[in-house]
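*Asks:* quick one: sequence and predicted model below, then my questions.
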Amino acid sequence: MIENSNSEKKIKKNKCSSDNHNNHDHNHNHEDGSHDHGVIQEFLHHFPYAIFSVALSMIILSLLDYNGQADNLERSCSGFHMLFHSFHFLHILFASTGTVLTYSRFAKNPTLIKTLLIGTISPMIFCILSDVLLPYLSGYALGVEMDLHICFYRELHNVLPFLLMGVLNGLVLKSHHSAALNVFSLGSHFTHILISSLASLFYMVSHGFHNWYPQMGYVFLFLVIAIVVPCTFSDVIIPMYFAYKEPNKK
C-alpha cells in the first residue's frame, strides 16, 4: 500500500512537472510569436504610407522639373544636387530619431550605450543604401551611367550634426507619454519615407538620370524597393530585433 501511494505521488509530481514545462514552452512560444507578429504588423502598418510617400515625391519632382525647364542642364543639376544634400541630411536626422524611438519603445531593458550604437549605426547604413547606393544601381539597371557620391565619406562634417541631433532628439522624445509616441512614430515614419524618397529622386536626377520621366514607371518600382525596404528596416525591423534580444530584468 505504501509503495502504491508513493508511486501515485511520483506520477502526479511528474505530471505536474510536465504540465508546467509545457505551459512554460507554450508561454515562451506565444511570446516569441507575439514578437514576430509585432514586426510584421509594424511593417504592414507603415507600408501603405511608404507607397504614398514615394508617389508624392514623384509629384514634387515633376513640378520642380516642369518649372525648371527653361534652365540649362548644368544649372538644373546643380539645383537638384543641392536639394539632394538637404533632404539626405534631413533623412539622417529623421532616421536616427525614429530608430532610437522604436528601440526605446520595445526594449525590455535598454541601455544608453546600446541605444547610441543602434541609433547611429543603423541610420548610417540604411540612409546610404536608400538615398545613394540603390538609386545609383537603379540608374545603371535602367541603362544610365551614374555618378557615385557618398556624403558619409566626402562630407562627414555635415552629416555628423544631423546624425547626433537625431539621436539626441530620440532620447528626449522617448520620455514622452506612450500614446503620444505612437502618434509621433507614425507621423515620423511617413515624413522619414517622404524625405528619403525626395533624396533618392534628387540623387538620381543630379547624378546622371536627367531624363527620368520617360521611364517613370520603372523609377517608381525601383524607388519602392530602394526606399521602403531600407527605411522600414531602419525605423522598425532592426531596432525591434535588438529590442526583443534584450534579456529580461531579474
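*Replies:* That came in fine, so what should we check first?
*Asks:* hey, let's count contacts and neighbours off CA atoms from now on
*Replies:* Noted.
*Asks:* tell me if I'm right that residue 228 and residue 50 touch.
*Replies:* Yes - the pair residue 228 / residue 50 is scored as a contact, 6.0 Å apart, by CA atoms under 8 Å.
*Asks:* dropping in the other structure now:
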Amino acid sequence: MRGKDDMSKEGKEKLIEIAKELKEHLPFTTLGAFTGILVMAMIIFAEVSSETSYKAFYTLHPIHVVLSAIVTTSMYKEHNLAKSSILKIILIGYIGSIGIATLSDSIIPYMGEVLLCLPNPGIHIGFIEKWWLVNPLAFLGIAIGYLRPTTRFPHAGHVLISTYASLFHITMALGATIDWILFLPIFLFLFLAVWIPCCGSDIIFPLLFSRKE
C-alpha cells in the first residue's frame, strides 16, 4: 500500500507531464487552426453548400473518434504499469474518445455559432445522430490502441482532423455571406475546440487514471 507522500509525488509528476504536453502541442494546434481558417475561406469563396459541409463533418468526425480512441487507449496502457480490467480500459477509451470528440467537434463549435450569431446554428451529436457508425468505430479504435499501442502519429492526425471536423460543423451554420471580421473569433473557437479537448482526450484523461505498480 502506498503512502501519502508517494501519492502526492505521483500527482505532481502527472501535473508536470500534463503541463509539458499541453505546451508542446500549442504550436501544432495553432497551425491546425490557421489552416482551418484558410479552408473556411476557400469554402466561402467556392460557395460550398451546408449539405456538403454536413457530409464532410460526418466523414471527419468518425475518423476523429477512431484516432482519439487509439491514442487515449494507447496512452493509458503506456502509463498504467499496474494491471487493469478490460472493462476499465474500454470505459476510459470510450469516454475519452466519444465524450471529448463530441465536446471538440460539436459542443464548442455550436457555442461559437450561437455566440457569434451565425445564421443557422445547430448541434450535431455523432454518437446519437449516427450511433450505428460512430460507436462501433470508437470500439475499433479501443481495440487497435490496446493491441497495437501507438501515440505519436495518430495524435498528429487527430489534431488536424479534429480541426476540420470542428470547422465543418461551423460552416454548416454559415449563411450566404459572412463578415470577414468573424474570422478571428472563429479561429479562437477552432483553437479551443482542438487544443483543450484533444489534449484532454489523448493526454490528460488517460494519465489521470493511470497508476504505477
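*Replies:* Looks like it came in fine. What you are looking at is a predicted structure, and each value in this text was computed from that prediction instead of being measured.
*Asks:* before we move on, the earlier item: shared neighbours of residue 228 and residue 50 of structure 1, anything?
*Replies:* residue 193 (CA atoms under 8 Å, 6 or more residues apart in numbering).
*Asks:* and the helix or strand harbouring residue 161 of structure 2, what does it pack against?
*Replies:* Residue 161 of structure 2 is part of helix 152-171, with elements assigned from DSSP states H and E. In terms of contacts (3 or more CA pairs under 8 Å, 6 or more residues apart in numbering; DSSP states H and E), helix 152-171 of structure 2 is packed against helix 4-45, helix 50-79, helix 108-115, helix 183-199.
*Asks:* for those, which one sits closest to residue 170 of structure 2?
*Replies:* Across these, residue 170 of structure 2 has its closest neighbour in helix 108-115 (5.9 Å, CA to CA).
*Asks:* returning to that earlier point: which residue numbers in structure 1 go with the helix holding residue 161 of structure 2?
*Replies:* Here helix 152-171 of structure 2 aligns to structure 1 at residues 186-205, judged by TM-score structural alignment.
*Asks:* how much does that stretch stray from structure 2?
*Replies:* By mean CA distance after the TM-score superposition for structure 1, the fitted stretch 186-205 of structure 1 averages 1.1 Å away from its aligned residues in structure 2.
*Asks:* list the buried residues for that stretch?
*Replies:* 186, 188-205 (16 or more other CA atoms under 10 Å).
*Asks:* and if you look at stretch 89-107 of structure 2?
*Replies:* 89-90, 92-98, 100-107.
*Asks:* now which residue in structure 1 aligns to residue 69 of structure 2?
*Replies:* Taking TM-score structural alignment, residue 69 of structure 2 has residue 96 as its aligned residue in structure 1.
*Asks:* that match: neighbour count?
*Replies:* For residue 96 of structure 1, the number of neighbouring residues by other CA atoms under 10 Å comes to 31.
*Asks:* likewise for the one 3 residues further on?
*Replies:* Here the count is done by other CA under 10 Å, and residue 99 of structure 1 has 34 residues near it.
*Asks:* do residue 19 of structure 1 as well
*Replies:* Counted with other CA under 10 Å, residue 19 of structure 1 comes out at 12.
*Asks:* kindly report the same for residue 51 of structure 1.
*Replies:* Residue 51 of structure 1 is flanked by 20 other residues according to other CA under 10 Å.
*Asks:* any idea how far residue 156 of structure 2 is from the aligned partner of it in structure 2?
*Replies:* Alignment note: residue 51 of structure 1 maps to residue 30 in structure 2; criterion TM-score structural alignment. Residue 30 of structure 2 is 13 Å from residue 156 of structure 2, where distance means CA to CA, to the nearest Å.
*Asks:* now residue 135 of structure 2
*Replies:* 22 Å.
*Asks:* again, but for residue 163 of structure 2
*Replies:* 11 Å.
*Asks:* who are the packing partners of the helix or strand residue 12 of structure 1 falls within?
*Replies:* Taking DSSP H and E as the definition, residue 12 of structure 1 sits inside helix 2-67. Helix 2-67 of structure 1 is packed against helix 178-206, helix 216-223, with contacts defined by 3+ CA pairs under 8 Å, 6+ apart.
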